[in-house]
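Enquirer: Sequence and computational prediction follow.
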Amino acid sequence: MSKKSKIKVVETNDFIVSWLRDYATNAKVNGFVIGISGGVDSAVTSTLCAQTGLTTLCVEMPIHQHSSQVSRGREHIEQLKKRFPNVKNAETDLTTVFESFKKVIPSHEDTVKIDLSLANTRARLRMTTLYYYAGIYGLLVAGTGNKVEDFGVGFYTKYGDGGVDLSPIADLMKSDVYALGDYLNIPNSIQNAAPTDGLFGDSRTDEEQLGASYDELEWAMLEAENYKKKEDFLGRERDVFEIFSKLNKANKHKMNPIPICIIPEFCKKK
C-alpha cells in the first residue's frame, strides 16, 4: 500500500507560493505566522510561505515537549532564516500556562478522557498564541494540515491546529508533502522522523494513535473516493479500510460546516 506522490513538485511549489502571495496581498496583511512542530508538514508550509518574500514568522510553542521535536524544529528554523531574509522566529513556552490551566479545571475519574482533553487543550493554547502574534504583526495564520489529516481521518484538534486563516497544503496527500519536502531541502532529521502530533508530551507517533500509517490511510482514502467498501478487501487492506472509514465517520463534525439552526418563517412575526 506504499504510495508515491503524483504531483509535479516544481509546478506545485510555484502555484502554492503564488496563491499565498496573492491571498495575502488581497487581504492587505504583512505575511504569515506558522507554528513549528519539528514535523514535515509545518516545515514545508513555512518554506512555502517564506518563498513569497513576505514576513514569515515561525513560532515554537513547547509544552513539556520531547527534546527531539524541539531540536528538529530549531534546526529547520535556523536553516530557513539563512535561506530567506524575510523569515523571523519567536518562542513562547506555554508549559507554565498549561500547568496553570490544569490546576483550575475539575478532575475526572476517566483518565483516558482527561489525557485526550488536555492534549486538545495544548493545541488550542497554541492556536490562541498564533492569533496573538497574527494580531500584533498583521499576519495570517497558515495551517499545516495535509489532505489525509484534514479531509480523510480528521486527525487534528477542532479550534486548535484546525483553527487557521488559510490552508496551503490541505489538498496535498502526505506523500505529496514529502515530495515537496525533498524538493525544498527540508532537513533530513525532519524528513526521516516518524510523524507525531506532539500533544502528549512523549514520543508516540501518529501511526500508533491512528492504527495505520499515512501510506495506508492515503490508499484507503483513494479507495473510498472510488466508492469501494470493506467487503472489497481482505487481510490488512480490509483492516486499514475499516480504520479509515471509522475515523472519517467519527470526525465528520470537524470537516463539515458548523450546523446552524435556521429559523423558519412560521417563527417570525408578520
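Expert: All right, it came through fine.

Enquirer: Could you use CA atoms for every contact and neighbour count after this?
Expert: Noted.

Enquirer: and the longest helix belonging to the chain, which residues are buried?
Expert: Using DSSP state H, we find that the single longest helix of the chain is helix 111-137. Buried residues in helix 111-137, counting neighbours by 16 or more other CA atoms under 10 Å, are found at 118-127, 129-131, 133-134, 137.

Enquirer: Mind giving me the packing neighbours of it?
Expert: strand 31-35, strand 139-141 (3 or more CA pairs under 8 Å, 6 or more residues apart in numbering; DSSP states H and E).

Enquirer: can you pull the buried residues of the first one?
Expert: Spelled out, that is strand 31-35. For strand 31-35, by 16+ other CA under 10 Å, it's 31-35.

Enquirer: and the comparison structure, right after this:
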Amino acid sequence: MQTEKVVNHIVDWLKAYATNAKVNGFVIGISGGIDSAVTSILCAKTGLKVRCIEMPIHQAESHVSRAQEHIKQLKSRFSNVSATRTDLTPVFEEFKTEVSLDGKKEVVDMALANTRARLRMTTLYYHAGLSGLLVAGTGNKVEDFGVGFYTKYGDGGVDLSPIADLLKSEVYKIGAFLEVSDAIMKAAPSDGLFGDTRSDEDQIGASYPELEWAMQMDESGKTEKDFSGREQNVFKIYQRFNTSNKHKMVAIPICEVPKEYK
C-alpha cells in the first residue's frame, strides 16, 4: 500500500465532501482505539474544524486513558481540533430504569450494549447540529462490509466513512505513518460496549488478520469445504457473521406497492 498517497487521497476526499456540503468540519467519537485515532487525525489534516467527543459509559479505565491521551496529542498537533467530554453513564443508568430488563441475561446485555452505541450516536449528532459539522464514521472494511461488527443506527449511524475501504491491517499501517501513540497501536481492538476489557476477538472468535483472510477467500468464491482445521473454523465464523449481519450492509427493504393499488 502506498500509505502517503492513501492518506492524502482520504484527506482531500474529506475536505472536498465537507466543502461541497457547505459544512464547517467534522465531529468524531474518540474511543481509545486505532480506528477512531486514525480517522480523527485524517479529519484534522483537512484543516477544517474537528470536534472530538469522549463519551464514557462505565468505560474500562484503559479505554478512557488512551482516549484522553490521544485527544491531548491531537490538540497539540492541530490547532483546528477541540474536544468535549460527555459522560453518558447517568443517561444510560436512567434509561435502564425505564425499560424492562427481563429476559435471558446475554440477550439483555447485548441490547444494552447496542443502546450504549445509540446513545453515543445521538450525542454526536447533537454536537454536529450545534456546530454545522458532519459525523465521521470510524468503521473499517472488515467491520462494515465483512462481519458487520457494529451497531445499526449506533456507530453505524454516520454521515461519511473515511476508512471503510481499508482493511484493519491497512488502518494500522496508516496509524504508524500518522504517528498514533504506541498505547493505541498495541491495544487489542475492542468495541468497549460492555464496560470491561473484552476484545473484538473475544466476541467474534477470530482475529482481524484471520477475518481479512476469510473475507478474501469468500470474495474469491471459496466455500468451507475448501478448508480444514482452524481455517475452516475461521471461514465458518466469518460467514456466520456476514450472513446474520447482512441487514446492516444492504439498503433498508422497502415494500413496493403495485401502481394499480394506488
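Expert: Yes, it's here. Only a predicted model underlies this, so the values are computations on that prediction, with no experimental measurement involved.

Enquirer: once aligned to structure 2, how far is the longest helix of structure 1 on average?
Expert: Here the mean offset of helix 111-137 of structure 1 against structure 2 after fitting is 0.2 Å, by mean CA distance after the TM-score superposition for structure 1.

Enquirer: that older thread, so for Asp197 of structure 1, which of the helices and strands packed on helix 111-137 of structure 1 sits nearest?
Expert: When these are compared by CA to CA, strand 31-35 sits nearest Asp197 of structure 1, at 12.1 Å.

Enquirer: tell me the average deviation of the next helix or strand after that closest one from structure 2 after fitting.
Expert: The first helix or strand that comes after strand 31-35 of structure 1 along the chain, using DSSP states H and E, is helix 40-50. Superposed on structure 2, helix 40-50 of structure 1 shows a mean distance to its aligned partners of 0.1 Å (mean CA distance after the TM-score superposition for structure 1).

Enquirer: Which residue numbers in structure 2 does stretch 115-125 of structure 1 align to?
Expert: Residues 109-119 of structure 2 are matched to stretch 115-125 of structure 1 when aligned by TM-score structural alignment.

Enquirer: Is Lys228 of structure 1 in a helix, a strand, or coil?
Expert: coil (DSSP: H, G, I helix; E, B strand; the rest coil).

Enquirer: How about the one 3 residues further on?
Expert: Using three-state DSSP as the criterion, the local structure at Glu231 of structure 1 reads helix.

Enquirer: Tell me who's in contact with Asp150 of structure 1.
Expert: Asp150 of structure 1 makes contacts with 156, 170, 255, as judged by CA atoms under 8 Å, 6 or more residues apart in numbering.

Enquirer: try 7 Å
Expert: The contact partners of Asp150 of structure 1, taken as CA atoms under 7 Å, 6 or more residues apart in numbering, are Ala170.

Enquirer: In a helix, it, correct?
Expert: Yes. The assignment for Asp150 of structure 1 is a helix, going by three-state DSSP.

Enquirer: what does it align to in structure 2?
Expert: By TM-score structural alignment, Asp150 of structure 1 lines up with Asp144.

Enquirer: which residues of the stretch 51-200 of structure 1 fall in strands?
Expert: Using DSSP state E, counting those that start in this stretch, the strands of the stretch 51-200 of structure 1 run over 55-60, 87-91, 139-141.

Enquirer: against structure 2, where does the longest one fall?
Expert: The one in question is strand 55-60 of structure 1. The alignment of strand 55-60 of structure 1 onto structure 2 (TM-score structural alignment) spans residues 49-54.

Enquirer: Contacts for that stretch next, please.
Expert: Against stretch 49-54 of structure 2 from outside (CA under 7 Å, 6+ apart): 24-31, 43-44, 80-86.

Enquirer: mean distance, that stretch to its aligned residues in structure 1?
Expert: Per aligned residue, stretch 49-54 of structure 2 averages 0.4 Å (mean CA distance after the TM-score superposition for structure 1).

Enquirer: Can you show me the helices along structure 1?
Expert: Counting by DSSP H, the helices of structure 1 are 9-27, 40-50, 67-83, 95-104, 111-137, 147, 174-183, 188-191, 206-210, 214-225, 235-250, 252-255.

Enquirer: Could you identify which of those helices is most buried?
Expert: helix 40-50 (a mean of 26; mean count of other CA atoms under 10 Å).

Enquirer: sorry, back to before: looking at the buried residues of helix 111-137 of structure 1, which one is closest to Tyr178 of structure 1?
Expert: Ala123 (23.2 Å).

Enquirer: need the contact list for the closest one.
Expert: 157, 160-161.

Enquirer: Which PyMOL command selects the buried ones in those residues?
Expert: Selection of buried members from these for PyMOL, criterion 16+ other CA under 10 Å:
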select buried, resi 157+160+161
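
Enquirer: Kindly present the contacts of Ala123 of structure 1 as CSV, with separate columns for distance to Gly145 of structure 1.
Expert: Shown next, in CSV, are these (distance: CA to CA, whole Å):
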residue, distance to Gly145 of structure 1
Thr157, 11
Gly160, 11
Asp161, 8
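
Enquirer: Run the contacts of Ala123 of structure 1 past structure 2 and keep the common ones.
Expert: Shared with structure 2 under both residues aligned by TM-score structural alignment, their matches' CA atoms under 7 Å, the contacts from those are 157, 160-161.

Enquirer: show me the contacts for the spatially most central residue of structure 1.
Expert: The centroid of structure 1 falls nearest to Gly145 when counting by CA atoms, centre = their mean (3.1 Å). Neighbour list for Gly145 of structure 1: 41, 169-170 [criterion: CA under 7 Å, 6+ apart].

Enquirer: now it: how far from Ser100 of structure 1?
Expert: 28 Å (CA to CA, to the nearest Å).

Enquirer: What angle do strand 55-60 and the longest helix of structure 1 make with each other?
Expert: Interaxial angle, helix 111-137 of structure 1 versus strand 55-60 (axes from the mean of the first three to the mean of the last three CA atoms, to 10 degrees): 150 degrees.

Enquirer: Show me the two of the buried residues of helix 111-137 of structure 1 that sit farthest apart.
Expert: Farthest pair in the buried residues of helix 111-137 of structure 1, by CA to CA: Leu118 and Tyr137, 28.9 Å.

Enquirer: Next, count neighbours for the counterpart of Pro187 of structure 1 in structure 2.
Expert: Pro187 of structure 1 maps onto Ser181 of structure 2 when the alignment is built from TM-score structural alignment. Other residues lying near Ser181 of structure 2 total 16 when counted by other CA atoms under 10 Å.

Enquirer: Excluding chain neighbours, what is closest to Ser181 of structure 2?
Expert: His70 (7.2 Å; CA to CA, 6 or more residues apart in numbering).
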